[in-house]
Each structure stands twice: as structure tokens, then as C-alpha cells.
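Student: kindly return the folded structure for what I paste below:
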Amino acid sequence: MTRLSLTNLPVAPAVDPRALSVGIVHLGIGAFHRAHQAVVTERAAVESGETRWGITGVSQRSTAVRDQLAPQDGLYSVLERGLGAPSVQVIGSVREVLTVPEDPEAVVARIADPAVAVVTLTVTEKGYRAAGAGLNLDDPEIQADLTGRPPRTVVGQLAAAIARREEPLTIVSCDNLVANGPFLRKLVGDYFDALGKVPEAFEATRFPASMVDRIVPATTDADRGEAARLLGVRDEAVVVAEPFLQWVIEDDFAGDRPAWERGGAVLTADVAPWEQAKLRMLNATHSMLAYLGALRGYETIAEAVRDEELGGLARRLMTEDVVPTLTPPDGLDLAAYGATVLERFENPALKHRTRQVAMDGSVKLPVRMLGTVRDRLAAGAEPRMISLAVAAWMVYVLSTQDLDDPQADRLKSAVADVTEPAKLVDALLAVDSVFTPDLRDSTVLRDLLVDHVTALTH
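Tutor: As a prediction, this is how the structure comes out:
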């Protein structure tokens, strides 16, 4: 079967890719970006008629995406799997892919290009190389960037490009971090402080917060076969997604931007309430189901949520512990949102693997779960359900041989030779990069964790 390209185009993109010039750089061009921001950008271009918002994607490590897209003239398809028949759409917004290991200087040059007005990021929580509320200046890669090599870290790349620019730049974090825009601004500021020189352009740079939501499971051979059947050509870069898509962006831009609101995004003065609802309801429930599901041998989130007991626990997590801590944004019914979350997780067409969602727990726990724990404790409540989710992570750390986590060595060392529930709880509560002293010293939380770990391991 012939391969998707501009000369083999059975389903044309809504915008002619050849007419697009690059105005956006996206750091972290994985499946999520291609199924989310690139789709909204394409829809916005259709509605506005603007052709200046093509995307240069940047891969921080692998050449895989570049190698998939280059023979296809940057084209790829998004296979939507819902409860009905699957559908496919060809996207042409990505006009170029750069890879940091091959040419880190080209990445900085592209961000510094005057034609580029917006940078977006999906580099996962660990890609920010943070330590607490600031940049981890002891990180060897950050140290190497600070010594003057062509930067290979995201913060280093942004700082180097900002220092070269005269035109204002807007940098939009799309990762699951609390107040991700201000947080990224702080990291870049820490980097400049470490260099001993803050360029004037940094003051004009905008870092709006944003919140993203779409389930994008790993693509399988069956998905590639389905896309080929629907397209009539072979697509080596197909990405899979649910029909649901949400992007809420703080309306704080330094200059021009795509008409993303015409592509389905929400522009707002305050992202925080939307972000809190998503992190604490959807993301925390996703993680809870991943850990409990994996411990029960379920391969996918859909299998886990269809387990009557686990589905009930997920529902109780949101209603009993999370909702009382939230102030809903205008237009969002929390009860209805919670029901939608579970409906999406139950979608059998999405093979979202429990182990994929369970990865990087040491970074995800603080932003997805521990704020809820603190708020419930501060209210004098017993955070029973959210502590079960934390306990499930602890047992998962103990029982998983090839733990996929940036702190895997530290975590596995902490639980080495642990045989009793109380000792497991104490060993992991002592990991200060995850748990703060207020949580470590809470007897209410510790007792709950010991009870849950005991139940999960017997």
C-alpha cells in the first residue's frame, strides 16, 4: 500500500500545508501534541484563513517522529475512537521537525526566528527539570547548558532564544503542572539568574497558563491498520484519540497568536479553576485507576474502570474528597464533569495502558493528589479515598520491577528489603522530593496509608 504524502492524499487536510509558514515552535512533538494543539491550530486556520501558523515540532530525544513524518511531507492522521465508528482526519499543520540530539543550535535559531511568535510545550513534568518551586541547578544537563554548550534542555533552549530576540514571544506550557505558565517563567528566570544576566526581552515575554485535556493512548498495529483502511494509504505516523478535546488558555499574549478560540479552545482571564478541576478530578482518578488496575492485573484503564469495585472507588474519590476542595469555574458543573470523566475512561476503543498512565508517579503525585490531601486535612476531614490512591502508588512502587520513573533508583532503594506495610509507608513518606514535612508528620494520613497498604498487600 502506498504511503501518505502530498502526492498520495486521499483525504486532503482542511488547509493546504504548502501554503503554511511557520509561526509556532512546539517543544515535545509526541502523540499528544499531534492529537491536540496541532488539531486546534489546524481548525483555527480553517476558520480564520490565516496561513502564518504552521508548526515546527521539536523532539528532545528521539528522531522517531521526524523519521515518520519526513517521508509523508509532514502529514499524519488522527484516528478518533469513540463509541461509534472510528473516523480519521489528515493534519498538515506540522511543517518541520527538528531533533535536539542532532542539531540543538537549530532549535534555538528557530525559536529566535522573528516569524515565530508563539512557543508551546508538552515535555511532561520531568522535562522542566525542577526542584520544588524552582529550577534544579544541580541537574547535570542544566549545568552543562549553563556552561555554554548549545542547549539541550527545554529551559536552556528557551533562555538562549529569548536572549537573541527583539520581537516579543509568548510561551504556552501545556503540561500538567499547577500554574504551569508562571512556573515556567520562574524556571527561565532562575536560569538567567544563574547566568548572571537577564536580557531585556525576558520582561516582555509572556507565559500564559493553560490546561489541556484529551486521552491519547499509544498507537498500536491495529490502529495503523484501521487508519490505512479508512484512508486508503499507509500512515506510519497515525495518532489515536478520543473525540473529547479541551484546551483552556489564559488570554495573556505578547503579540500575535492563532485564533485558537475559533478552533475550539477557551480563552479566559483565569485558568486556575479549570486546571484544579482537571488535575484533581481527571488526572488523579486516572492515576488511581492506573495503580489499582495494574495491581489487579488489568492492562488498560477501560478494564480497570469497568471493574465494579474500582469504578466505584474512582467515583468516590471525586465526590468525597476532590469536589469539596474545588471552586468550579463558570460553565463547569463538577458533578457532570466527574460523570464525563468516568464515561471517557470506560471507552473500550481506547487502549490506554495502566502502566503508561502509572509512569513518572513521583512527579505526578504532588500535582495530582497531594494538594487534595492537604486541603482535606486542613478542613479537618479524613482523606480516605485520596489516601487510597497514594497507597496504591506506594504498593505499585514496591511491586514493580522495572519502575518507569525519573526517581526510580531512589524509590526502589527506599523500599528495598521492606516487608511490612508501616515500614513501606514510612520509607516512601521520607522521600522529600515527593512528600513535604506537613504530610510526613500527619498521623491521620500515615494511619490511613498503613490501613490501605495493609489491605492492598494481603
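
Student: okay, CA-based contacts and neighbour counts for the rest of this
Tutor: Noted.

Student: which residue ranges form the strands in the stretch 101-250 of the chain?
Tutor: 118-121, 130-131, 134-135, 170-173, 210-213, 239-241, 246-250 (DSSP state E, counting those that start in this stretch).

Student: wait, which of these is closest to V198?
Tutor: strand 134-135 (15.4 Å; Cα to Cα).

Student: run the chain-centre distance for that closest one.
Tutor: Chain-centre distance of strand 134-135: 19 Å, with Cα atoms, centre = their mean, to the nearest Å.

Student: before we move on, what about stretch 389-404?
Tutor: 20 Å.

Student: also stretch 213-231?
Tutor: The answer for stretch 213-231 is 19 Å, by Cα atoms, centre = their mean.

Student: ok so, going back, got the strands of the stretch 101-250 of the chain as CSV, with distance to L377 and mean neighbour count columns?
Tutor: As requested, the strands of the stretch 101-250 of the chain are arranged in CSV below (distance: least, Cα to Cα, whole Å; neighbours: other Cα atoms under 10 Å):
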stretch, distance to L377, mean neighbour count
strand 118-121, 34, 22
strand 130-131, 25, 16
strand 134-135, 26, 20
strand 170-173, 30, 25
strand 210-213, 26, 24
strand 239-241, 37, 26
strand 246-250, 29, 21
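
Student: second input sequence below; structure requested for side-by-side comparison:
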Amino acid sequence: MSADPGVRPRLSDATMPEGVAPLRYVRDRARSGIVHLGLGAFHRAHQAVYTDDAMAVGDAGWGIVGVSLRSPAVRDALVPQDCLYIVEERGAPGGRRLVGSINDALVAPEAPERVIAALADPAVHVATLTVTEKGYHRDPRTNGLLVDAPDVAHDLGGGDPRTIFGFLAAALDRRAARGAGPLTILSCDNLPDNGRLLGGLLDDYLAARGGARPGGWTSPSGMVDRIVPAITADDFARLPVEDRALTVCEPFRQWVIEDRFAGPRPRWEAGGAQIVDDVRPFELAKLRLLNGAHSALAYWGLPLGHAYVHEAVRDPDLLAFVRRQLLAEAAPSLPPSAALDPAAYVEAILRRFDNPALPHRLAQIAMDGSQKLPQRWLATLVERAATGLASPAHLRSVAAWLAFVGDASGGGRPADDPLASRLETIWDGQATPAEIATAIVRSSGVFPAAFGADEALVRALGEALAERLSKGPRAMLRDFLDRS
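Tutor: Below you'll find the model as predicted:
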């Protein structure tokens, strides 16, 4: 996260940029009501903006203490500029705005005690998280905690915390001992029923740790949506000031939160957040339609030579295939909802993707496929198969992911995936596409047990992989479209 400063002043409280919408409130950096774990670009474009909007309508005291769980890069970008940064929306209507809701930025490995103290502060009522799928250390086969994962085992052994569970457990202990009041722990990651998943994993951790289980916390589910691509050197260079925490995103944003808070919360509705009784219809639509489309564009688009989402969605063959996968297979798997028109939602998604002002790299989307595909594709496949319905487009997309893993192994570059080594070992140890598909389904830990138990599904996946490897992506897409 670097930029060429040139002659431009560094963004700060004393250096307000021209052409950027200013703050609509007076900052009070001494008062923070939120701690956020996983201080990345998505948080800065999403939850921090909603909090900024709440503060702009007079909801004071909700500043954020942001925590980077690994790298100091974001802290080093934010702190020298008084934790101010610019959010630039690309596309109609677009524009730039200053965001001041982050009060401080910590780096967990450098200051674990400060992180625990922030989470245990009686003034803090909400902890939010964007730690990506791998930050949950979840066993995809059981949805339980991988207690033998190295960092989890370290935390259970009593060392300075490395995982969200180690930090949260230590903070909850301290809050209970000091009467600090209840804490809402709110996941903002793309995982199904993420609040209950997080709560269950935290309960697993507390049980494995032993001793008293601290109470006084809830973990509502939530659904978030906003496209936030990686920053380029040109993005920095176009600014009127030097802002090393610049965040670029699309104008669209959505946040749907289950109304299950443990205590006070910000007025996030001021920024358009929806507080609802049941998040699941919104969550499933996003996972299976929007996120599912993203993954399909990535694993088909990259071998077709596309680098960005807007390029992939303008490929006529790929667009027709993705539309078929979403409308014929994913949308019918959703529960009926008066609040959602799946066909209209799909077309809105595809319009959002066709935004050249927002270059979103397919390689970024392709990361961590083993953690994403169970929710985005595999659940749909299993559910439809259980009712006797075929899902040929989904099967071919899973085969495209398997080919992506194989291409990485054969090309000597590991896939950017927490299970890369395991997947590539399985791939390299098999002779035929059918053997590769069977071994990965049954040994990788990615596929649900119901998939592996369905011989027809496993066989169909092997056939789809054989077709992908023999024909290549373009011919396979066209043959499928011609036949369907």
C-alpha cells in the first residue's frame, strides 16, 4: 500500500483535499464504540462508511478501533494521516468522500494486549469482523472448529492470541470480570448464516479451552455487498492529496443485519442498512447468484485470457453460460421471498459487473476457492440432486475450478488457496480425470459428504473435467450452449 507522494501534501486533519466531500461531523477520536477485526479495504469501503453515515446524523461515540491481524501495512497507511482516508466510488453517480469513522489502527501481533483491552473496553458495544473464510478455521465437513489448526492450537495453549477466537475469548473473560456489559460480535464475511457459524465456532473454542464460559454476547448474522477491487498506482496518482489508505469501490452497497444485538448499536440505517428478522433469503441470493457468478467468471474467464470482471462479462459465450447457471439452476434453489425477484436481481448483478471504471481482477476473486465454493456452488448442486434435478452448468463450473487447480500445479505456481498443497498433491497423484475428480471430492475436505456419497454426481464431475481438459474452455462453453 504505497504511493508516490510527489509534491502533494499527506492527507490529515489539517490537510483537507479539494473535490472530496468533507466530513459532516466533528471527530472525537477519544470515543470508540466498535472494534473491527480485519482492517482491510472492504471494511473501509463498507462498515466504516455506514458508521460514518451514522455519525453524520448525530449518532456520536461510535468511532472504530481497527485491528490488522497480520500485516502492519494498513496501520502504517492510516495512522500518519490521522486515520482519515478517501473512498472513491467508480461509476454513476460516483464521487469521492472523506471518511473519519476510524479512530485508531492496531496490529495484533505487535500489540495483542492493546487489542484485548480495546475489545474489553466498557465503551465498546460491537465487534465486527472481516477476516475472510480462512480466518474462521472451520472444518467444512462438520462446520466445527479445527482445534488442531496450528494457530488455534497455539491460542488454546495459552500464548498471545493469534486467532479471532483467542482475542474474543480473552476479551469476553475480561468483560465478565469487570462488568463491562454485553458485546455484539458481528461477522461481515461471506459465509452462510455467518452469525450462527461464528457463535458455534466460538463456543467450540471456549469448550476446548475449558473453564467458565463467559456470557453476555450475541453473534447476529449479516449479509454484506459491495465490490471493492485492489488499488493501483494510477488510483493513488489521481488524488489531490497523498492518501495511502485510498479505497476504491462501486457506488452500490448493501448491509442486511439480523436484529439480535446484545446491547446498543449505531444507527446504521442512516446509511441504508436493513435490520431484519431473517437474513437468510438475502444471504442465499448473494452467495448463490452474485458470488456464484463472480466465481464462474473467474475460473472460466482467466483461461480465456480475461483479466477483469468487466472483460469477462462482455464475453458473449461466458455471459450466456453464467446467465444460464444463475437463472436455470441457482435461482430456483432459493426459498421464495416476496422481497426478492431473482431474475431482476441477476440482471442487476450483470449490469454492476459491466463497469469498466471499476477494474476488478479475476485473479483476486479466484483466491481461496476451496473456502468459497461449498457455499456458492456445492450446496446448490447437492440440494438439487437430492430432488432429482441436474445442475450441468454448476458441474462444469466446478470442473473449471478443478482445472484451475491443476493448471497451477502443472505450471509450478501454487494456487492462492489455504488447501493448495493438499489439492495439488491429490491432483498429481491421479492418472485420469475421473480419478482426479473422485479423489478431490472424497479426500480434499472441500466437498460435503452428500456430494461424495452421490455416485452419479461424482461420475458426472469426472466427465465434466475430462471434457474441460480435452476441449479447452471456449469449445466446452460453446458445446454446452449449443446443447442446452
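
Student: kindly provide the TM-score of these chains.
Tutor: For this chain pair, the superposition-based TM-score is 0.95 by TM-score structural alignment, normalised by the length of structure 1; 450 aligned residues with a Cα RMSD of 1.4 Å.

Student: so which of the strands of the stretch 101-250 of structure 1 gets nearest E80 of structure 1?
Tutor: Smallest distance to E80 of structure 1 across these (Cα to Cα): 5.0 Å, for strand 239-241.

Student: picking up where we left off before, nearest to E320 of structure 1 among the strands of the stretch 101-250 of structure 1 would be which one?
Tutor: Of all the strands of the stretch 101-250 of structure 1, strand 210-213 sits nearest to E320 of structure 1, with 22.9 Å by Cα to Cα.

Student: pull the residues that contact the lengthiest helix in structure 2.
Tutor: The longest helix of structure 2 (DSSP state H) is helix 392-410. Helix 392-410 of structure 2 is contacted from outside by 296, 299-300, 321, 324-325, 329, 369, 377, 381, 414-415, 420, 423-424, 427-428, 437, 460-462, 464-465, 468-469, 473, using Cα atoms under 8 Å, 6 or more residues apart in numbering.

Student: Produce a ChimeraX select command limited to the buried residues of these.
Tutor: Per 16 or more other Cα atoms under 10 Å, the buried members of these correspond to this ChimeraX selection:
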select :296,299,300,321,324,325,329,369,377,381,414,415,420,423,424,427,437,460,461,462,464,465,468,469,473
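
Student: now the spatially most central residue of structure 1: closest residue in space, sequence neighbours ignored.
Tutor: Compute the mean C-alpha point of structure 1, and by Cα atoms, centre = their mean the closest residue is D175, 4.2 Å away. Leaving out its chain neighbours, the residue that sits closest to D175 of structure 1 by Cα to Cα, 6 or more residues apart in numbering is T122, at 5.4 Å.

Student: distance of the one you found from G57 of structure 1?
Tutor: T122 of structure 1 sits 11 Å away from G57 of structure 1, going by Cα to Cα, to the nearest Å.

Student: give me the more crowded residue out of these two.
Tutor: Under the criterion of other Cα atoms under 10 Å, the comparison of T122 of structure 1 against G57 puts G57 first, with 29 against 21.

Student: for the equivalent of that one over in structure 2, helix, strand, or coil?
Tutor: Matched by TM-score structural alignment, G57 of structure 1 corresponds to G66 in structure 2. Of the three states, G66 of structure 2 takes strand according to DSSP: H, G, I helix; E, B strand; the rest coil.

Student: G66 of structure 2 and S101 touch, don't they?
Tutor: No. G66 of structure 2 lies out of contact with S101 (Cα atoms under 8 Å); the separation is 10.0 Å.

Student: between the strands of the stretch 101-250 of structure 1, which one is closest to W260 of structure 1.
Tutor: It is, among the strands of the stretch 101-250 of structure 1 and with distance given as Cα to Cα, strand 246-250, at 9.1 Å.

Student: and the next helix or strand past the closest one?
Tutor: Per DSSP states H and E, the first helix or strand lying C-terminal to strand 246-250 of structure 1 is strand 266-268.

Student: in structure 2, which residue range corresponds to the helix or strand following that following strand?
Tutor: Downstream of strand 266-268 of structure 1, the next assigned helix or strand under DSSP H and E is helix 272-277. Under TM-score structural alignment, the match for helix 272-277 of structure 1 in structure 2 covers residues 280-285.

Student: the helix or strand just after the longest helix of structure 2 to helix 392-410, inter-axis angle?
Tutor: Toward the C-terminal end, the helix or strand that comes next after helix 392-410 of structure 2 (DSSP H and E) is helix 420-428. Counting by axes from the mean of the first three to the mean of the last three Cα atoms, to 10 degrees, helix 420-428 of structure 2 lies at 100 degrees to helix 392-410.

Student: quick one: helix 420-428 of structure 2 aligns where in structure 1?
Tutor: Residue correspondence for helix 420-428 of structure 2 in structure 1, counting by TM-score structural alignment: residues 408-416.

Student: how far does the matching stretch sit from its chain's centre?
Tutor: That offset, for stretch 408-416 of structure 1, works out to 25 Å (Cα atoms, centre = their mean).

Student: residues contacting it, please?
Tutor: With Cα under 8 Å, 6+ apart as the test, stretch 408-416 of structure 1 has contacts from 397-398, 424, 427-428, 431.

Student: closest one of these to I142 of structure 1?
Tutor: Nearest to I142 of structure 1 among those, with distances taken as Cα to Cα, is V431, at 22.7 Å.

Student: list the buried residues of stretch 6-21 of structure 1.
Tutor: Under 16+ other Cα under 10 Å, the buried positions of stretch 6-21 of structure 1 are 6, 9, 11-15, 17, 20-21.

Student: one more: stretch 169-189 of structure 2?
Tutor: For stretch 169-189 of structure 2, the neighbour count (16+ other Cα under 10 Å) marks 169-176, 180-189 as buried.

Student: what do we get in structure 1 for D53 of structure 2?
Tutor: Looks like D53 of structure 2 aligns to R43 there (TM-score structural alignment).

Student: so that match sits against A265, correct?
Tutor: No. With contact defined as Cα under 8 Å, R43 of structure 1 does not reach A265; the gap is 10.1 Å.

Student: next, the contact list for A117 of structure 2, please.
Tutor: Counted by Cα under 8 Å, 6+ apart, A117 of structure 2 has contacts A171.

Student: can you do 10 Å?
Tutor: 167, 170-171, 174-175 (Cα atoms under 10 Å, 6 or more residues apart in numbering).

Student: nothing else from me, thank you.
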